[in-house]
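Trainee: sequence first, predicted model second:
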Amino acid sequence: MTKKFQLLATMASGLETLTRNELTDLGYEVTTDNGKVFFEGNYSDIARTNLWLRTADRIKIVFGQFKALSFEELFDQTYDLPWENILPMDAEFPVSGKSIKSKLYSVPNVQAIVKKAIVKRLQDTYKRRGQLPETGALYPIEVAIRNDQVQLTIDTTGDSLFKRGYRISKGAAPLKENMAAALILLTNWSKEKPFVDPMCGSGTLAIEAALIGMNVAPGLNREFVSEHWTFSDENTWNDERQRAEEQIDYDIELNIAASDIDPHMIEIAKQNAMEAGCYDQIRFKQMNVADFRTSDEDGVLVTNPPYGDRLLTEEEAHQLYKVMGIAFAPLDSWSKYILTSDLTFESFYGQRATKKRKLYNGRIRTDYFQYWARPKRFK
């Protein structure tokens, strides 16, 4: 399908620059807003970006934007949009919604009006009386109102992009896959450098590093809701998947290590890595972080240790940070990146971070403490 859409990639707050860079690298011109990156594309672009974006949550079609101060205005302007260009008569189209600082503040009423307007439009277009069947493919619609400005979008992704399809098992507080990829992309790591996660849990950080190093499209092994749309051309998805397959570097040898104190978590991490197709790229080991040693130099350490409101008590977390500070102190040539919600982390770790970045791990406010490698001194 060659028709151009205004498309929208959504992501966690603080990751806009990363998603923007990903889209720019794929060749798109973009504009950025809080938690959003806009770009244009056709159906092939919908497939390509769903397959390739590592840090985004969803790809949506922006189907309509207008101002509405009354339910009548909301109904009429929603009705005026050409919904039949995308929705077949039997489309299943649930409507979700949100409203912020707007006259139309009742979200259930807003959703109901939008649904009613779309139903009326399709009934008139398809010359059908009575209830629409909604037995066909799923077209999730969202109405978002902010400061009386309405935005109507159609989700092309389905399950969030963080669901790569490889995590067959996980621990008690897993890091989302797209957040793990973002943490890696915020470092100075490249595929030529050593990479380690000494508290790997279910292995997400190490696996995402391996997928980046091998140039594996993160969405390659999952399905997307828009694959089943009536105007979807099966060849489009097959072609994009084939192109992605051809770009994988199966011959590369990466230096990636992952360890954890819990042997059960190491087994889970191994299973996930096998499912992701990168098991041979990662060295897994059951080990206490206090015993962490490496002879490698100029590497990158990224880890997401358990923190007080996650798995450990506050006292236990603080003791762990002290152990980390001692274990990581000899790594002068390494850059170290540590994610935690404990803003007092530095005082227990024993060193002030070179830089801190505020991020959100789900709904938890966290800081990304960055310790950059010390420059080498030449005699």
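Mentor: Now that the structure is in, tell me what you want to look at. Numbers count the residues shown, from 1 in each chain.

Trainee: hey, let's count contacts and neighbours off CA atoms from now on
Mentor: OK.

Trainee: show me the strands in this structure, by range?
Mentor: With DSSP state E as the definition, the chain shows strands at residue ranges 5-10, 31-33, 36-41, 58-67, 95-100, 141-146, 149-155, 195-197, 256-260, 282-286, 300-303, 335-340, 355-361, 364-371.

Trainee: just checking, what packs against the longest one?
Mentor: It refers to strand 58-67. Strand 58-67 is packed against strand 5-10, helix 43-52, strand 149-155, with contacts defined by 3 or more C-alpha pairs under 8 Å, 6 or more residues apart in numbering; DSSP states H and E.

Trainee: between these, which one is closest to residue 111.
Mentor: In terms of C-alpha to C-alpha, the element of those nearest to residue 111 is strand 149-155, at 10.8 Å.

Trainee: closest to residue 227 out of the helices and strands packed on strand 58-67?
Mentor: Taking C-alpha to C-alpha as the criterion, helix 43-52 is the member of the helices and strands packed on strand 58-67 that comes nearest to residue 227, at 8.2 Å.

Trainee: residues in contact with that closest one: which ones?
Mentor: Surrounding helix 43-52, the residues in contact under the criterion C-alpha atoms under 8 Å, 6 or more residues apart in numbering are 1-4, 23, 58-59, 156-157, 161, 217-220, 224, 232, 236-237, 240-241.

Trainee: do the same with stretch 296-316
Mentor: The contact list for stretch 296-316, computed with C-alpha under 8 Å, 6+ apart, reads 172-173, 175, 183-184, 187-189, 193-200, 205, 317, 331, 333-342, 373.

Trainee: what subset of those residues is buried?
Mentor: For these, burial is judged from neighbour counts taken by 16 or more other C-alpha atoms under 10 Å, and it is met by 175, 183-184, 187, 189, 193-200, 205, 317, 331, 333-342, 373.

Trainee: dropping in the other structure now:
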Amino acid sequence: MGKVTLIATAAMGIEAIVADEVRSLGYEDCVVENGKVIFEADELAICRANLWLRTADRVKLKVGEFKATTFDELFERTKRLDWARYIPVNAEFPVIGKSVKSTLFSVSDCQSIVKKAVVESLKNTYKGTTWFEENGPFYRIEIAMLNDVATLTIDTSGVALHKRGYRTEQGEAPLKETLAAALVRLSRWTADRPFIDPVCGSGTIAIEAALIGQNIAPGFNRDFASENWDWIGQNNWDKARVEVEDLAKYDQPLQIMGSDIDHRMVNIANDNAFEAGLGDLITFKQMQVKDITTRDEYGVIIGNPPYGERLGEEKEVEEIYKDMGKVFEKLPTWSVYMLTSHPDFEKLYGKQATKKRKLFNGFIRTDYYQYWGPKPPRV
């Protein structure tokens, strides 16, 4: 097959973290753009990227990119691409689409034209085939129009990468696993330091920290659409999964605690941790923020507290922020990281953040408030 171009899609604000992850897999030559990281690699990279990328949403295979301002142009240029290089004669290949700031603004028309063009292109290769049954492996094609440039991709992931497979249940406002992993990554926490999430909800941040701490690939427990693609080959998938096992540090001790005021959420967090195979490594407790105490030093606290956006919740939330300020002040060697959309967080917490980073939790614009503690002494 040779080289392929891959696109790891990402939420706004965490593209640089995804790029770091891509480079850490050995794919140094990557380009960072809004919402995506583009890199050249081989078939094995499709397996490795899907298994290892903690903060990316999907891994897409780029088939082609060109300017198109008329439907004729879109049809002809799409038809010219070598679809048979990837798509077998029996493949199921639905087309999805989106269009932003483009002359071809009708998404349904773009989808329909791309579908027809792909069919015509495949007919040219698979001579004698007049009808495609579409009863084989799944290849979801996407036509993305942006400023009159059409980008055509095939999704290699299937279900989005944040679906790790361990969430048995979740709360009302769950944090995506990919964003939770990004929060841990941004804190530069390492497995030898204690870790607390004081508002743990369904346990996602603590679980992602444990996966990072033991270097367990986030995709170890799930399947991907491209596992059924013959041209990638079972050998590459087997090789990538063996690497996942070889690199995991199951013996790495961890000191991770999550607490929440709601005993129901504590039970859910426990169930989720056991589902992820990490139940013995994380301690979940029912506790108010103001009751948190520890004798440990140089730890990291990461939380995604309620934002006070629901009616009648604001006063309660503001009290939590004030409690955090008072409690964490007594932990001078600890670093604190909080994600919230509340505009007065620093005022309520009682201290200005060392650094703020703009991130999106779904469609909510939030700030990640970072209070850096002193570096732990070298052992």
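Mentor: Everything's here; your move. What you see is a predicted model; the values in this text were computed from it and never measured.

Trainee: TM value for the aligned chains?
Mentor: The TM-score (TM-score structural alignment, normalised by the length of the first structure) is 0.96; 376 aligned residues with a C-alpha RMSD of 1.7 Å.

Trainee: sorry, back to before: could you list which of the contacts of stretch 296-316 of the first structure belong to helices?
Mentor: 183, 184, 205, 317 (DSSP state H).

Trainee: tabulate the residues you listed (TSV), appending distance to residue 306 of the first structure.
Mentor: Rendered in TSV, the data for those read as follows (distance: C-alpha to C-alpha, whole Å):
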residue	distance to residue 306 of the first structure
183	16
184	18
205	14
317	7
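
Trainee: in these, find the pair that's most separated.
Mentor: Of all pairs drawn from those, the one with the longest distance (C-alpha to C-alpha) is 184 and 317, at 22.9 Å.

Trainee: figure out which of the helices and strands packed on strand 58-67 of the first structure is closest to residue 287 of the first structure.
Mentor: Taking C-alpha to C-alpha, helix 43-52 is the member of those nearest to residue 287 of the first structure, at 33.6 Å.

Trainee: mean shift of that closest one relative to the second structure?
Mentor: Average distance, helix 43-52 of the first structure versus aligned residues of the second structure after superposition (mean C-alpha distance after the TM-score superposition for the first structure): 0.6 Å.

Trainee: translate residue 199 of the second structure into the numbering of the first structure.
Mentor: For residue 199 of the second structure, the aligned position in the first structure is occupied by residue 199, per TM-score structural alignment.

Trainee: quick one: residue 169 of the second structure from residue 271 of the second structure, how far?
Mentor: Spatial separation of residue 169 of the second structure from residue 271 of the second structure under the definition C-alpha to C-alpha, to the nearest Å is 8 Å.

Trainee: between these two, which is the more surrounded one?
Mentor: When neighbours are counted by other C-alpha atoms under 10 Å, residue 169 of the second structure and residue 271 differ, and residue 271 comes out ahead with 20 against 13.

Trainee: who's in contact with the more buried one?
Mentor: Contact criterion C-alpha under 8 Å, 6+ apart gives 168, 279 as the residues in contact with residue 271 of the second structure.

Trainee: return the residue of the first structure aligned against it.
Mentor: In the first structure, residue 271 of the second structure lines up with residue 271, judged by TM-score structural alignment.

Trainee: about what we covered before: pipe the helices and strands packed on strand 58-67 of the first structure into TSV and attach mean neighbour count and distance to residue 261 of the first structure per row.
Mentor: Compiled in TSV, these are given as follows (neighbours: other C-alpha atoms under 10 Å; distance: least, C-alpha to C-alpha, whole Å):
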stretch	mean neighbour count	distance to residue 261 of the first structure
strand 5-10	21	35
helix 43-52	23	33
strand 149-155	21	40
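
Trainee: would you turn those into a markdown table with distance to residue 66 of the first structure?
Mentor: Written out in a markdown table, the entries for those read as follows (distance: least, C-alpha to C-alpha, whole Å):
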| stretch | distance to residue 66 of the first structure |
| --- | --- |
| strand 5-10 | 15 |
| helix 43-52 | 24 |
| strand 149-155 | 5 |
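
Trainee: returning to what we had before: is it true that the match of residue 199 of the second structure touches residue 257?
Mentor: No. When contacts are counted by C-alpha atoms under 8 Å, residue 199 of the first structure is not listed as touching residue 257 (10.5 Å).

Trainee: please, where are all the helices along the stretch 151-300 of the second structure?
Mentor: 177-187, 204-213, 234-247, 263-275 (DSSP state H, counting those that start in this stretch).

Trainee: please identify the most buried of the ones you listed.
Mentor: Most buried of the helices of the stretch 151-300 of the second structure, by mean neighbour count (mean count of other C-alpha atoms under 10 Å): helix 204-213, with a mean of 26.

Trainee: residue 244 of the first structure touches residue 218, doesn't it?
Mentor: No. With contact defined as C-alpha under 8 Å, residue 244 of the first structure and residue 218 do not form a contacting pair (9.7 Å).
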